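In: Mind looking at a prediction? Sequence and model below.
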Amino acid sequence: MISPKIGMGLVVAVLFALLFVMLSYSSGYGQVIDGEVRFIRKPLVTHIVKDYRLDGGEWSFGYFVPVAVAGLFWLRRKELLNTAVEPALVGGGAFLVFGFLFYWAGYRGEQKYFGYAAGQILVLGTILWFLGWRWFGKLFWLWMLLGMMWPWRFLIERVSAPLQLIMIKLTSWFLNVVGAGAVASGSSLSTSALDPVTGDPIALDVHAACSGMRSLFALVMIGLVFSFLRVKEEWKRWVLMACVPLVAVAGNFVRILMLFGGSAVWGTDFAVGEGHEMSTFHLVAGLMVFVVALVLLSLMVAVMEGGWQKVFKRSKVVRREVSREVG
């Protein structure tokens, strides 16, 4: 005999599967079949998988979001399952109706982003309808993390342009301070330093991927995981998330400096790559974005949670014990 809770969960799962996996939703820009452009509606899950592959796989981390949400829920299951269940039928019903209307509007207008937004709203409504506001308060950051599953590709250009300007100005200023003689022009950076192989001035193009945009959205996901696991108070979580863009910029600043340093020592082809091919050094420099970001996020968490004070007090205790033994 299936319990009512399991039965309701199965009904909700089937409903979401129908809306996002089975029902054809939008056709996008169409596809060429036998030399003709045809507009064939496809399920939202098909659009999601396709969007994960576009823009150099910018949003491919979305595959891991559901796994991360499930894993974090499991780690905090004892605390979460002790939360009182107080279904908010009015609030939950309102969000469910709004979510279905949003879904319908996207279907009629063939706008997949409306479908993505509807999915996030429907998850919110489901939590409130069955579990209540207390549960949503506990699950808020997991709900936010789930929002990173939807590929919001329209944000890419809006975010990359200002970050490109920030990276160009920051790097140009720093290189001029250290005497490298840098001049910024659009998204390019020219320096007075010479390539040791070709003898030409070293020039770097700060594309969207190097501006902090590529790492920003992935770092938002990492920041959400950090905030859920490592930070206890809500205001600290908001501070941590607000600093994620700055962390992304800092990581990419280190990346560009590594590319400049590698170009100055071993040549641009070695450090950056030849033509459109990325070199191994360039790949390693890209990974440093996440290393720097993780270090900075960890330090921020340590500061907000009083970790440094604990370390400082512990070191004082150790020094006292050592001095007593020596004395």
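Out: Nice, thanks for sending it over.
In: alpha carbons only for contacts and neighbour counts from here, please
Out: Will do.
In: If you count contacts, what does the strand or helix carrying Ala293 end up packed against?
Out: Taking DSSP states H and E as the definition, one finds Ala293 inside helix 280-304. Packed against helix 280-304, as judged by 3 or more Cα pairs under 8 Å, 6 or more residues apart in numbering; DSSP states H and E, are the following elements: helix 213-230, helix 234-242, helix 244-266, helix 268-271.
In: another structure for you, compare them:
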Amino acid sequence: MAALLVWFFGIESRYNSDRSYSAIRWLMSAWNSDLDYEHGPLVPVVALGLVIYRYKDLKAAAGDGNVLGLLVVLIGVLSYIAGYRTLQPRITVGSLPFILWGSVLYLWGWRPAKLLLFPVFFLWLAVPLPSFQQATTHLQLIATSMAHHGSSLFGVETYVEGTKVLPIKGDWKPLDIAAGCSGIRSLMALLMISAAWAYVAKIAFWKKVLLFFAAFPLAILGNALRVISIFVIAEYGDAKWATTTWHDWSGLLLFYPFSLLLLLAIHSLLEGGLPWKKSDARRLRRVVVNHKAGASNSLQTE
């Protein structure tokens, strides 16, 4: 089975302009800044980490296989054939989770399959979507507007021409909110993080969904803060340093710490306290519930 997967996904060449790329080689070449998927190599690593996180449960869950797994594998094979015939590597790569998960279901049954459902299909986040152009344009306009209004709170007076922000009094050059500054890269990376975070969070399913979708406003807000910081430093400090060194490093030094702290705050709000510290209120509720359950059992016994 493993040899077949290596051959069809890693060796069989069908894609790229000269049809010299295998599906996996195409995927690795697509993890670049042009497609806003520089975080792509981290997705398989995180997926493996999620499997390791479930390792003890998986050891105890192995059981008899289920023939329905063959149906899921068939869906994956048909998807692979469709991608192969139409020269669509995204469809081809997207078929791999079906084949992997269907194999688990067929060989070991429902319990391991349920545990591996999310980690396996998490791999889809590594596949670049066909086009971000329209979404990127909207995000550029949002980032431009928020940076313009936000920088005014720090006394930086600017005016806007399209996606270009120009100073009214400062001597720094106009800054264009290009596609790379729209926040789309940060959004995709933060979606990966929030998806894994929500999976391991010990909260209700609907709260996990909220935690995942929180990545959208957090990415927009965090990116706006990053761009505002560039304008403020350009106005009051070294404009060249702000538009070069700080521009390149502000994502790592400002965006991610800010976004992850807010994600932690949202998680804590949903859980009723810090995730690693159970609050007295939650312990009290659990004791009360257990006490009522015990009282009910004693009444039935009498």
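Out: Cool, the structure landed. A quick note: this is a predicted structure, and the numbers were derived from the prediction, not measured.
In: Let me know the TM-score between chain one and chain two.
Out: Comparison of the two superposed chains (TM-score structural alignment, normalised by the length of the second structure) gives a TM-score of 0.82, and 279 aligned residues with a Cα RMSD of 2.6 Å.
In: for the helices and strands packed on helix 280-304 of the first structure, which one sits closest to Leu72 of the first structure?
Out: If you check each of these against Leu72 of the first structure by Cα to Cα, helix 213-230 wins as the nearest, at 7.8 Å.
In: how about Gly99 of the first structure, what's its match in the second structure?
Out: Superposed on the second structure with TM-score structural alignment, Gly99 of the first structure falls opposite Gly76.
In: Which element is encountered next along the chain beyond the helix or strand hosting its match?
Out: With elements delineated by DSSP H and E, Gly76 of the second structure resides in helix 68-86, which encompasses its position. Secondary structure here is assigned by DSSP H and E; on that basis, the next helix or strand after helix 68-86 of the second structure toward the C-terminus is helix 89-94.
In: Now do that next one: everything it contacts.
Out: The contact list for helix 89-94 of the second structure, computed with Cα atoms under 8 Å, 6 or more residues apart in numbering, reads 9, 15, 23-24, 26-27, 79-84, 124, 127-129.
In: Ok, stretch 259-269 of the second structure next?
Out: Under the contact criterion Cα under 8 Å, 6+ apart, stretch 259-269 of the second structure has outside partners 194, 211, 214-215, 218-219, 222, 274-275.
In: rerun at 10 Å
Out: Outside of stretch 259-269 of the second structure, the residues that reach it under the criterion Cα atoms under 10 Å, 6 or more residues apart in numbering are 186, 190, 193-194, 197-198, 201-203, 207-208, 210-212, 214-215, 217-223, 256-257, 270-277.
In: how big's the offset between the top strand by length along the first structure and the second structure?
Out: Across the first structure, the strand with the greatest residue count (assigned by DSSP state E) is strand 188-194. With mean Cα distance after the TM-score superposition for the first structure, strand 188-194 of the first structure departs from the second structure by a mean of 2.2 Å once superposed.
In: Next, the angle from that strand to helix 244-266.
Out: Using axes from the mean of the first three to the mean of the last three Cα atoms, to 10 degrees, the direction of strand 188-194 of the first structure lies 30 degrees away from that of helix 244-266.
In: Secondary structure element holding Tyr25 of the first structure?
Out: Using DSSP H and E, Tyr25 of the first structure sits in strand 24-26.
In: packing partners for that strand?
Out: Judged by 3 or more Cα pairs under 10 Å, 6 or more residues apart in numbering; DSSP states H and E, strand 24-26 of the first structure is in contact with strand 42-43, helix 44-53, helix 89-109, helix 112-130.
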